[in-house]
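>>> What follows is a predicted structure for the sequence shown.
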Amino acid sequence: MAIPGITFNGVHSSTLPIVMLDSRRPLFAQPKDTYVDIPFRSGSVLVFDPSFNDIEVEVDFLIKTPANSTVYKEARRIAQWLTTHETRRPLVFDDDPTFTYQAKVSNSIDLERVVEWGTFTVVFRCLPHTQEV
């Protein structure tokens, strides 16, 4: 069985020298409700808002540096894959292929290097509702 990965911006992670180690995906988006505390009153007042916040999906990767390359050279290739500039792009996980997130990388990515290996975490900011394929 192949190691699960992701497809982002039309490119599968297996085309790069990386392995997905783990991911953290919320089950649903957080409502934008507001809770107001009133002095001398127990509890709070709920101000209902029918909209939702964006979802943040975190994905941990390992860079497997080929013999004829360096961690930093491969990291720059990966950065090009993850850069989308003005718009969100489709994000699909191999282990849940029926759902598509509309995502954009929202963090600066710090590379932790150990000899010829590197690890990094990508945070994707996604629209609050996935699209079922």
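Thanks, I have it. Numbers count the residues shown, from 1 in each chain.
>>> CA atoms for contacts and neighbours, from now on please.
OK.
>>> Tell me which helix or strand the residue lying closest to Thr87 once chain neighbours are set aside sits in.
Using Cα to Cα, 6 or more residues apart in numbering and skipping the chain neighbours, the partner closest in space to Thr87 is Lys104 (7.1 Å). Lys104 is part of strand 96-105, with elements assigned from DSSP states H and E.
>>> tell me what the next helix or strand along the chain from that strand is packed against?
As assigned by DSSP H and E, the chain's next helix or strand after strand 96-105 is strand 112-114. Applying 3 or more Cα pairs under 8 Å, 6 or more residues apart in numbering; DSSP states H and E, one finds that strand 112-114 contacts strand 117-126.
>>> next SSE after the strand it packs on?
Using DSSP H and E, the next helix or strand after strand 117-126 towards the C-terminus is strand 131-132.
>>> can you list contacts of that following strand?
With Cα atoms under 8 Å, 6 or more residues apart in numbering as the contact definition, strand 131-132 has outside contacts at 98-101.
>>> take a look at this one as well, against the first:
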Amino acid sequence: MLKGMTFNGIRKSHIYLLEGRQKASFAPISRNITSTRKGHRLKDSKHELLPISQPIGYIASNDVDALEIKDELAEWLITKDVAPLQFDDEPGRTYWAVVQNSIDDLSRLAFTRQGTIQFLCFYTTGATKSINVTTTSTNHTITGQTKTPWTIEVNFTADTNRFEFWAGDIYLQLNYNFKAGEKLIVNYTGRKVTLNGNDLRKAVSMSSNFEELTPGIVSVRASHAAKLIYDERYY
């Protein structure tokens, strides 16, 4: 059975993967090193974008059919922002990428067309994890290889004038008169805070500390039962 890929939530059954994918095991690292007469010092490090080259093939019965498929590929692959890329032979991994340049070495062999798509991956995610947080401090293992954004969901079952959340270096305090039945969502990305879908960023205390989740064992608790959601991130 021919393997395919899904990009931006769309799968094209007539586009299949060919052998020859080029992708490093992890994103390249740029090292900032300062040198003196006494030696060398690593100042900082930065993970660069991960290039992915994927050969593809498709069948076109004639030139008109081939042109239509090329137009279809352009509509599918050209996006304004990074989009999820998933390969059938790498289950559980999602590469958040954009297409770089065009489809290289597009050629014809009888009724088969083939070429190579060049992707640039900004980051890689694995499984989505959900942790039930209680008012008692509990240790949980944050999986993945590198820091990751998170989301907190709270369904209030009683009235309260404050919500607090702790997870490692993360501390969140919201001062507001929450009512039973209301739903609070706090998203690390963009520092978004909504209550029943309405913006509630004004309730965030200045003492709050927004940090990404760090892989490893983390002690987690909240002033009200909540759910902590995150995606595993990989180099």
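Great, that's in hand. Please read these numbers as outputs of a predicted model, since none were measured by experiment.
>>> Could you give me the PyMOL syntax to select whichever of the contacts of strand 131-132 of structure 1 are buried?
A single PyMOL command is used to select the members of those judged buried by 16 or more other Cα atoms under 10 Å:
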select buried, resi 99+100+101
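>>> How much space separates Val105 of structure 1 from Gly10 of structure 1?
Per Cα to Cα, to the nearest Å, Val105 of structure 1 is found 15 Å from Gly10 of structure 1.
>>> same deal with Asp94 of structure 1?
According to Cα to Cα, Asp94 of structure 1 stands 13 Å off from Gly10 of structure 1.
>>> more crowded one of Val105 and Gly10 of structure 1?
It is Val105, of Val105 of structure 1 and Gly10, that has more neighbours when counted by other Cα atoms under 10 Å, with 20 against 12.
>>> Which residue in structure 2 aligns with the more buried one?
Counting by TM-score structural alignment, Val105 of structure 1 lines up with Val99 in structure 2.
>>> so is Leu67 of structure 2 in a helix, a strand, or just coil?
Following DSSP: H, G, I helix; E, B strand; the rest coil, we place Leu67 of structure 2 in the helix state.
>>> Who are the contact partners of it?
Leu67 of structure 2 neighbours (Cα under 8 Å, 6+ apart): none.
>>> now the residue mapped onto it from structure 1: how far from Glu116 of structure 1?
Aligned counterpart of Leu67 of structure 2 in structure 1: Tyr72 (TM-score structural alignment). Tyr72 of structure 1 sits at a distance of 10 Å from Glu116 of structure 1 (criterion: Cα to Cα).
>>> Same question for Val59 of structure 1.
From Val59 of structure 1 to Glu116 of structure 1 the distance is 21 Å (Cα to Cα).
>>> Neighbour count: the two, which is higher?
With neighbours defined as other Cα under 10 Å, Val59 of structure 1 and Glu116 compare such that Val59 has more, 18 against 14.
>>> Next up, the contacts around the counterpart of that one in structure 2.
Correspondence of Val59 of structure 1 to structure 2, assessed by TM-score structural alignment: Gln54. Going by Cα under 8 Å, 6+ apart, Gln54 of structure 2 touches 17-18, 20-22, 116-119.
>>> which one is Gln54 of structure 2 nearest to, not counting chain neighbours?
Leaving out its chain neighbours, the residue that sits closest to Gln54 of structure 2 by Cα to Cα, 6+ apart is Arg21, at 4.7 Å.
>>> ok, the one you found - contacts?
With Cα under 8 Å, 6+ apart, Arg21 of structure 2 has these contacts: 52-55.
>>> now Ala27 of structure 2
Contacts for Ala27 of structure 2 were tallied using Cα under 8 Å, 6+ apart; they are 47-50, 235.
>>> Of those - the most surrounded one?
Within these, Leu50 tops the neighbour count with 21 neighbours, counted by other Cα under 10 Å.
>>> Do I have it right that it meets Ser25?
No. Counting by Cα atoms under 8 Å, Ser25 is not a contact partner of Leu50 of structure 2; they are 9.3 Å apart.
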